[in-house]
Each structure stands twice: as structure tokens, then as C-alpha cells.
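Novice: Here's my sequence, what's the structure:
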Amino acid sequence: MRTLSLLAAAWLLAVPALAAPSRLADQLGRADAAFAQSDWAQYRAVYAELAAAHPDNGLYAYRLGRAERSLGNRAAARAAFERAVQLGTQQARAELHLAALAAEAGDGAAAVRWFEAARAHHLVNAEQALLGEPALAALAQQPAWRERLLPRLAEGADRPARWAADLDFLARRLPETHWRLEAQLPRERLQAGLRALKADVAKLADWQVHLRLQTLVREAGSGHTSLVPPMQGAGAFHRLPLQFAAFADGWHVQATAPEHARWLGARLLKVGEATPEQALARLTPLLQHDSETGLLRVGQRLMALTEYLAFVGLSEARDQATLLLQRPGAAPERVTLRGQALDMPALQQLVMALEAPAGWLAARQGDAPLHLSEPEQPFLLQALDGGRVYAQLRRVSDGPSETLAAFAQRLQQALQGASGLVLDLRHNSGGNGELLEPLLQALIRSPQLSERGRLHVLTSGRTFSAAALLLGDLERQFPGLIVVGEASGAGPHHVGEDNLILLPNTGTLVLAASRVFVRSFSDDRRRSVAPHLQVAERWADYLQGRDVLLEAARADGQ
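Specialist: Model prediction:
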């Protein structure tokens, strides 16, 4: 344990006031408390003082604008938001507020100019933001401004006209939303693809238009850029009542709806007439991914969408598929299964379930290993034999009963006196990267993790987005860390941040990656982080509840 020098100790004793919070910290704390209570008068009082004292701080100006607008002080709000725009702070959000203020004042031209400026500065979920501001939503209904704001056609417009209007809107919105789209999908290629699709709309069903558009949008090359499958009415996509998983020794049915339990654990031999590997190759242009392992992990779930299979010729009907399955100890059987209409809960389960969707049956026969236990919990923490700690982070988000910051504090306490940490990110597909700092600081404050081999991180192709950013942070802060498993689903330098574009006439939802994230050097072009110890799970391991990744990490740390 280090000791203070006499001089340093004397200096600390002489200035005990340094231990007290600063006046600024007190002000910001009062403002946060006021915001939580929607006490806009107190919030304004704090930020009026701070903005006056620090006129070059754009964040203070923006927050003052929020307070003034909430209190109905439009002129003061406008001045504060204009100052924030001038200083480049919260620029798109400030421009949205200015657009709404102009619309409320009856100045449609100014409102449209401000809103178009906000969209040009990557306003997040711009169409939803537009519709969430009553004055702007009303302005979007006016014929004079409809085309520029949200080009909705009149009721009764025919289907080709609705698709044509939406494809024209996307031709404008995708380049201004996506991060440097031109580098991957040149404007000429985008416009040519959209023109060709418009010409073919009349002879295609909506689901085919959707997937043609998906293949074009996917050329942007980011795992965050795709179309959301339709989930309403007759146009809803369908999913098979089986969930597939790819293991080192083949593809299997990992989970089923209860009425199809006879196929639980069966080996998947064919999808239509293609092997699973061939089917994945044909589906690749439709599947959002950054890395090869990410493609595999996305593909094993989305191969259950029957429209995807029909689009690439693996099924003859959009709502069913024919599979060649082999149950244990039996001959292969060809079975045709009908898909179930997709809705939001089903889509979330399809993408996010660790092992099996809620209410489905899992093939695993042994007890659940740590990484599959308590699937409803966002975080897991447990002591391991030998003095190590196991922590699993399943999402970069706050849980319903514990924030990520609180979990980080709990982890830091658990690491006191521990010999090392196994951090499991294999099921973590991302979330809000702004929440990562407390976790990173908790690990930095655990000095034993700086020793080589004291920090093991478990990864897979599902380790994506904010989880991949965390992996990049850990590479920088802990040069001795050991990555175990398979390559991550994204690299430490990637384009992300889903930004939703709503096509107003068909209801199509397009996700566009709108920011670049760098957790490494700017010339680091890795599409994934490769493991130091490559470990692949086999089907028998899964059935027995054996965790070969954790076993490898523990063996390496002895």
C-alpha cells in the first residue's frame, strides 16, 4: 500500500474544503433534480445563471432553451436555441425546437427551413420527431409544405403511387441520414436501384418490394442499416415455429413452439434443396451484418422468416417452408411448416432470446449453464472457484430494477480481493454506449485486471454495436486481456446508431446507421475483434449444459 509524503499529507490537511462539492456541482445537481420533477422554473433559474456566466457553453444555452420553451417564453427560448446552434451544441435538437417555435408563431417558411436543417444534421428519428410536435405535424398536412416535410399522398392513392412517393422520399432521406452513404452506396447506384424498383412495383407483391429494397439498402454495408420486417395486417412477415442454431458440428433446431416439440433437437439438413450453409450464402444480401461471425449469428435467427426464404428461391410460398430434418436416431424427414404472422414481441424474441422465445421449448437437456441462466436478467454476477469473478452483461442498457451504473458499482465491490474477472459479452448485441463509462471505470479501479491473463472476455458473433465498443475500450485499457470464443460481430471502429426513417405512405421502416464510433486508431479497419483463444461450441456441449468458453477462460487463468 502506498503512503503519502509528509508534504502531501500536510497540504491535504490544510485544505479540507477541497473534499466538499464545488458550487458548480451543486448547481448542476439542483438542475438535475428539477428536471426529474419537471420543475422548469427552477431548471431555468440554474441555467439562466450558468448561460449568462458562460456564454460560450452551448449545452447551457440549449438547456436554458428547453426551460424557456416549457415555461412558454418563446422569444427567450428562440434566442437560447439559436445560441446553441451557433455554438454547435445539440444542433439538430435545437433546430427542431426552433422549427416548432416558428410553426407555433405561424411562420411556415422558417419552420420548414429549420426542420430541414435539423434533418441535414442527422436529427434522430426525424419523421417521428416531426409528428411529435403538434404545430409541425399540422404544417406537414398543408399542401404548401407537405412535399418538403412528409410527402403523404391523399387517401385513395393507388399502391404503385404510394410506393413511388416513398421511394422518392427515401432517395432524399437515406443520404442525409446515413453516415457518409456515398462511400459505400454511391448516389447514382441508389437512384438507379430505386428507379428500377419503381418500374417493377406493379408486378411485385408488397413483401417482394420490401425485400428488393432491403437488398439495395444493405449495400450501405453497415450491420445497423436495414429494413424492419412488416408486422401488421396481411402484409406481416411470417416466422417458422422453429429456432435454428449453428454449432461447430452442424445446424440444429434449438427451440420450438410447443405444438412442434417432435422436432426439438433435430439436425437441420436442408432448407428447400439447399444445405444451411448454402441457404445462408443465398440470404447474405438480405442480412444486416458487419462481420462473418455476425452474419452467421444473424442468419441463424432470420432463416426462420419465410418471406426471406421465398425471396431467394428456398421456398415456393411466402408463408411456409419445406425442411429436411433428422431427429436423433431416426432417418431424415421432409416436412413443410407454415409460418406464424410476425408481431413486435415475436420479432424481439426472435432477435434477442438467449436460448428460446418465451413459451417455447428448448432442446438443452442438462442444467442451464451460467450464461443461459435467469434469461430475464440483464446482468449476472457470481464468484467462481479459484478467486475469480464471473460477470455477464447481456445488454448495454439499464435493467428494470438495476441501472448499469449500479451493476458496475456492485461489480467493483465484488472484484475487491478477487484474482481476476471473466466478462461474458457473447449474447450482448449492444444498446446505449453512453452508459458504458461507469462500467469501464469500475474495471480500471480494479488494478489486478491490468496484469496479463487476469481479464478474460467471452465473445461471439452476437457481440455487436455498443458491446463491440466496450471490447475496443477494454483492448485500449487492458493490453493483457484475453478474448475467448469467436470473433465479435463488429469491430471497435464501425458505423452505428440506428436512425429510423419512416416512409409515410406504406409505413415502411428503414434503419440507417448515422454515426461513426472509434474505439481504436482511426485506421483500424477490423470488422471484428479476433479471439486470442478460439473456442467453438458443439451440439453435445449445448445439450449437456456445458460451457466450453467459460471452461477455456478458467483453464487459461489458472
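
Novice: Going by C-alpha atoms from here, please, whenever you check contacts or count neighbours.
Specialist: Noted.

Novice: Let me know how buried Q86 is, in neighbour terms.
Specialist: Applying other C-alpha atoms under 10 Å, we find 12 residues neighbouring Q86.

Novice: Wasn't it part of a strand?
Specialist: No. Assessed with DSSP: H, G, I helix; E, B strand; the rest coil, Q86 is helix; it does not lie in a strand.

Novice: top helix in the protein by residue count?
Specialist: helix 159-177 (DSSP state H).

Novice: Give the next helix or strand downstream of it.
Specialist: Downstream of helix 159-177, the next assigned helix or strand under DSSP states H and E is helix 187-200.

Novice: after that next one, next one along is what?
Specialist: Scanning forward in sequence from helix 187-200 by DSSP H and E, the next helix or strand is helix 206-217.

Novice: where does Q382 land in three-state SS?
Specialist: Q382 ends up strand, using three-state DSSP.

Novice: Contacts only, for it.
Specialist: V389, Y390, A391 (C-alpha atoms under 8 Å, 6 or more residues apart in numbering).

Novice: could you dump these to TSV with secondary structure?
Specialist: Below are the contacts of Q382 laid out as TSV (three-state DSSP):
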residue	secondary structure
V389	strand
Y390	strand
A391	strand
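
Novice: of those residues, closest to H456?
Specialist: Nearest to H456, judged by C-alpha to C-alpha, of the contacts of Q382 is Y390 at 9.6 Å.

Novice: Just give me the neighbour total for the closest one.
Specialist: 22.

Novice: How about it, nearest residue that isn't a chain neighbour?
Specialist: Distances taken as C-alpha to C-alpha, 6 or more residues apart in numbering place V422 nearest to Y390, at 4.8 Å, with adjacent residues excluded.

Novice: ok, now which ones touch the one you found?
Specialist: R388, V389, Y390, A391, L455, H456, V457, L458, L550, A553.

Novice: do the same with V516
Specialist: Each residue near V516 by C-alpha under 8 Å, 6+ apart is listed here: W179, H493, H494, V495, G496.

Novice: again, only this time at 10 Å
Specialist: Neighbouring residues of V516 by C-alpha atoms under 10 Å, 6 or more residues apart in numbering: W179, R180, H493, H494, V495, G496, E497.

Novice: does it sit in a helix, a strand or a coil?
Specialist: If you use three-state DSSP, then V516 falls in the strand class.

Novice: Look up how far L295 lies from the nearest residue to F311 once chain neighbours are set aside.
Specialist: Nearest non-adjacent residue to F311, counting by C-alpha to C-alpha, 6+ apart: Q208, 6.9 Å away. For Q208, the distance to L295 equals 22 Å [C-alpha to C-alpha, to the nearest Å].

Novice: again, but for G313
Specialist: Distance from G313 to L295, counting by C-alpha to C-alpha: 19 Å.

Novice: So for these two, which residue has more residues nearby?
Specialist: With neighbours defined as other C-alpha under 10 Å, G313 and L295 compare such that L295 has more, 21 against 16.

Novice: Second input sequence below; structure requested for side-by-side comparison:
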Amino acid sequence: MKTLMITVLLIGAIHLSGVSQTKVAQMSTKDWEQDLTYLQKKIKRQFKTFIPGLKEKFDSGIEALKRKVPELKPYEISCEIMRLLALLKDGHTELNVGQKMVGFHRLPLSLYFFENELYIVAAHQKFAELIGGKITHIGKYTTREAFEKLKQNMSHDNPVEFVYAGPGYLVLTELLRYLGISDHTQKVTVQIERNGQTISRTFDGLDYNTYREGPWTNYFRQYQTQTPLYLSTQGAYYWHRYLAEKKTMYLNWVRINNQKRKPSIKRYIGKLFKEIDALRPNKLVIDLRLNNGGNYNLSRPLISAIRARKWLNQPGKIWVITGRRTFSAASMACVFLKNETKATVVGEPGRTHPNKSDNNEVMRLPNTDFLIEYTTRIKKHLPKHPDWDRIPVDVAIPPRFDDYKQGKDAALAYILDK
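Specialist: You can find the predicted model right below:
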């Protein structure tokens, strides 16, 4: 669902998708009712969950929304759909109101949570001086209060989703108005702490294209700070680098899908392990921090290659880094690595529940063209741990703003120092 060719954290967790012009402004009551009925039937027939009663609750909510459509504004209907899908308690089932078809406006900022504080990590060039500032208030509320209001509308498997996706939603002006955080649909005032000063700035919301085109700048460019290794390569689903001084092979895996016009994952892993056999590294690092899923079956060649090398598959040699973006198939790859190899997992837990969705599909509503994801198959990948809502890490190393400012990767540094 993320189509901007900008890596998360280089400009932040931008929550966007879509390619067509929005049709929302031309929607009639009948059009909305048709879309809601289409969604209702799809969920009733195809959505899967282990939790009883959720589909009935969603169905009742849709019926109530149909009755209210004539009195609601388009942005309110969109937010109501988002809220109702969140009732299904499934991180793979959502309407992302940041997609272009919804037509929401947004602040020219990219935000990221560091230790429960919300920072500006990128911005349109004209607001570059605000980068590195901490947002303390959004609209009428403190950042913490605004965040709590937002959570009620977010689909999620576990609370990690709030921290990951929340910053991308907190820049959407119509959503802020719907939540009562702001009094305007296309204008928001925020307070920012920067270098000991408090700045109050009112932003006009930008349409999708204006927001996307920028021009953008980020913290590393603005302050000429070295970009961490894991953010240094954009566009590739999988890439690696040998860190000779530390005798460590570093694999960055961003998407568990075969990339077009690139070697398949199976071929790539074969080539990688030829290098590993020749170099005999002391460690293999598998970085899944930016990986938001794909097809977990395609991770099997990596697991098999590690297991086939007893000299490598030893405690202290296989390391996995996960983070708040790690999701879906990437989380399942982490499960395989934990269960079938001697891997140690460090970083932040991902945002996937290991005993919920096993596959999801995307529906397109016929009139608005809204894209909605929904779970169509469920599986308990860790039945021995029914109470786990996430895959735990062995060593917790959350991102810290002090490290970010210096371009320091604390998770990788921990591994290299071991």
C-alpha cells in the first residue's frame, strides 16, 4: 500500500496509496449505499477471523451507516468506514484513508515516534527548518491526547501498529477534523519544540499530488548526517553488503516478493550463499525492519540455506533485526528463523499477530474506487503461544532520537559489537 519511492525513516512513515483521481466529490447517496453494500457482502462472505461476533457487529455498523449517509459529509463517511473495519480487530483488514482515492489533504510533514515523542523527520523544503522538531500539540490537543483519539479508528493486530502507522494518519486534515482534534478540514495548527523554543505553525492541507511532489528534504540531508546502512539503498527488495572489518554479511530484505527484472529470491539467495561460503563470515545479519510482507513461502530458501551450513547455524552467528514496520510475511519469516535456526532477534517487535491472518486480498469499491484490504484465510502459526499478540525480540533495542540524529544504527551496532 505504500507507493512513494521514499524509504520509511528517510522521510518517515508516509501512509499513502492509489493512482486514480478521487470520485468522492461526485458520490450520491445511492452511490455510497451501493459501495457500503458491496463491502458488507464481501466481509460477510469472505472475511475470516477466529473471534466470534465480530462480523455481526460490523454488519450492524454498516446498516447504521447506510441510514446516516444523507446527513454525513464524504470525509465523514470515509472515516466511518475506517472505524467500522477497525471493529474487526485485524491488522490485515483496513481502509487506509491516506490513499489517493479518498481525497484527504495532509500536512507537508513526515513524522516518526521516538520513545513516545513525535518528531518531524522530513518536510517539504520550505519547512526544512522544522525538521528535528518535536510536535507537542496537534490542533486542540496534546500529541498524546490526539494519538489516543486516533487509535480508536485504526485497524491493528497489536499496539505496535499505532506507533508505526499513527504518524502517517496524524497529518491527514480531514481525519483530524473527524476525530475532533481540529476544527477545520484543510487547516491545522501544531506546536513544535525546536532548539529550546516553542513554535506554533498553522499549515494548510495539501492535496495528494502537491504533497507527494514536494520537493522534500529529510533529517540526514538537512543536517548532513550520515545515513544509516539500512536506509542507504532504495528501490531494491533485497540487497546485501559484506562488512569486512567485522567479518559480517549484512542482508537487507525489504519485501518478500520476487522483484520484477531482478533475480528471483531463490536465485538471489543461491548467489548470496556462494559468497558466504567463500568468505566464511563470523555473522549473518538479516534485517527485516523495513519489510512489510509478501509471500512467506518465498523465505524458505533462506531458512534452508542456513540450516544446510552447520558452521554458520550456531548461536551468536545468525542475527535478525525486526522493527515496527515488520509485518505479515516478514513476521512469519522471523518465526521460521526463530524456530528452525539458531537466530537471535533484536530491535523492536513487529506489528503482526502470529495467530491471525494467513492471507489477505484487496477489494475495490465500485463507485469510490477505495481499495480495502481484508483477511481471507487464518492460521495459528504459533499455537503453543496463544497469548502472544506479537513475535517477541530476544534483545529490545528501540529507536532513539539521539541515535537518529547521529545517523547511528543501535541495533546493528549491538550485533557487530558481540
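
Novice: Kindly provide the TM-score of these chains.
Specialist: The TM-score (TM-score structural alignment, normalised by the length of the second structure) is 0.85; 386 aligned residues with a C-alpha RMSD of 2.4 Å.

Novice: Which part of the second structure matches the helix or strand encompassing R476 of the first structure?
Specialist: For R476 of the first structure, the host element (DSSP H and E) is helix 466-477. Mapped onto the second structure using TM-score structural alignment, helix 466-477 of the first structure covers residues 329-340.

Novice: and of the contacts of V422 of the first structure, the nearest to L302 of the first structure?
Specialist: Of all those, the one with the least separation from L302 of the first structure (C-alpha to C-alpha) is L458, at 23.6 Å.

Novice: Could you name the specific helix or strand carrying that closest one?
Specialist: Using DSSP H and E, L458 of the first structure falls in strand 455-459.

Novice: Check L440 of the first structure too.
Specialist: Element membership for L440 of the first structure, per DSSP H and E: helix 437-444.

Novice: same for that helix, what does it pack against?
Specialist: Applying 3 or more C-alpha pairs under 10 Å, 6 or more residues apart in numbering; DSSP states H and E, we find helix 437-444 of the first structure packed against helix 404-415, helix 466-477.

Novice: In the second structure, which residues correspond to the next helix-or-strand element following the first one?
Specialist: Pointing back at helix 404-415 of the first structure there. Note on helix 404-415 of the first structure: by DSSP H and E, the next helix or strand toward the C-terminus is strand 420-424. Under TM-score structural alignment, the match for strand 420-424 of the first structure in the second structure covers residues 283-287.

Novice: circling back to that earlier point, now the strand holding L458 of the first structure and strand 420-424, what's the angle there?
Specialist: Here strand 455-459 of the first structure runs at an angle of 10 degrees relative to strand 420-424 (axes from the mean of the first three to the mean of the last three C-alpha atoms, to 10 degrees).

Novice: just to revisit the earlier point, could you dump the contacts of V422 of the first structure to TSV with distance to V535 of the first structure?
Specialist: Converted to TSV, these look like this (distance: C-alpha to C-alpha, whole Å):
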residue	distance to V535 of the first structure
R388	20
V389	20
Y390	18
A391	19
L455	17
H456	13
V457	12
L458	10
L550	10
A553	10
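
Novice: Restricted to buried residues, select these in ChimeraX.
Specialist: To isolate the buried ones among these in ChimeraX, judged by 16 or more other C-alpha atoms under 10 Å, type:
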select :388,389,390,391,455,456,457,458,550,553
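
Novice: State the helix or strand in which V495 of the first structure lies.
Specialist: For V495 of the first structure, the enclosing helix or strand under DSSP H and E is strand 493-502.

Novice: name the helices or strands packed onto that strand?
Specialist: Judged by 3+ C-alpha pairs under 10 Å, 6+ apart, strand 493-502 of the first structure is in contact with helix 126-132, helix 159-177, strand 226-227, helix 466-477, strand 509-518.

Novice: hmm, back to that, what span of the second structure lines up against the helix holding L440 of the first structure?
Specialist: So helix 437-444 of the first structure sits over residues 300-307 in the second structure, by TM-score structural alignment.

Novice: after superposition, how close is the matching stretch to the first structure?
Specialist: Comparison of stretch 300-307 of the second structure with the first structure after fitting gives an average deviation of 2.1 Å (mean C-alpha distance after the TM-score superposition for the first structure).

Novice: could I get the helices and strands packed on helix 437-444 of the first structure as TSV with distance to A144 of the first structure and mean neighbour count?
Specialist: Below are these laid out as TSV (distance: least, C-alpha to C-alpha, whole Å; neighbours: other C-alpha atoms under 10 Å):
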stretch	distance to A144 of the first structure	mean neighbour count
helix 404-415	47	19
helix 466-477	42	22
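
Novice: TSV for those, including distance to V396 of the first structure?
Specialist: Formatted as TSV, those follow (distance: least, C-alpha to C-alpha, whole Å):
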stretch	distance to V396 of the first structure
helix 404-415	7
helix 466-477	7
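
Novice: So which of those helices is nearest E437 of the first structure?
Specialist: E437 of the first structure sits nearest to helix 404-415 of all these, at 8.3 Å, using C-alpha to C-alpha.

Novice: by contact count, what packs against that closest one?
Specialist: strand 379-383, strand 388-393, strand 420-424, helix 437-444.

Novice: mean offset of it relative to the second structure (after superposition)
Specialist: Compared with the second structure after the fit, helix 404-415 of the first structure shows a mean deviation of 2.1 Å (mean C-alpha distance after the TM-score superposition for the first structure).

Novice: tilt between that helix and strand 379-383?
Specialist: Going by the same axes, to 10 degrees, helix 404-415 of the first structure makes 10 degrees with strand 379-383.

Novice: Run through who's touching helix 404-415 of the first structure.
Specialist: Here helix 404-415 of the first structure makes contact (C-alpha under 10 Å, 6+ apart) with 378-383, 387-391, 393, 395-399, 403, 421, 435-449.

Novice: Buried subset of those residues as a ChimeraX selection?
Specialist: Per 16+ other C-alpha under 10 Å, the buried members of those correspond to this ChimeraX selection:
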select :378,379,380,381,388,389,390,391,393,395,396,397,398,421,435,436,438,439,440,442,443,444,446,448,449
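
Novice: The equivalent of N367 of the second structure over in the first structure: how many residues sit nearby?
Specialist: Using TM-score structural alignment, the equivalent of N367 of the second structure in the first structure is N505. Counted by other C-alpha under 10 Å, the residues lying close to N505 of the first structure total 22.

Novice: Leaving out the residues flanking it, which one is nearest to N505 of the first structure?
Specialist: Closest residue in space to N505 of the first structure, ignoring its immediate chain neighbours: R162 at 5.4 Å, by C-alpha to C-alpha, 6+ apart.
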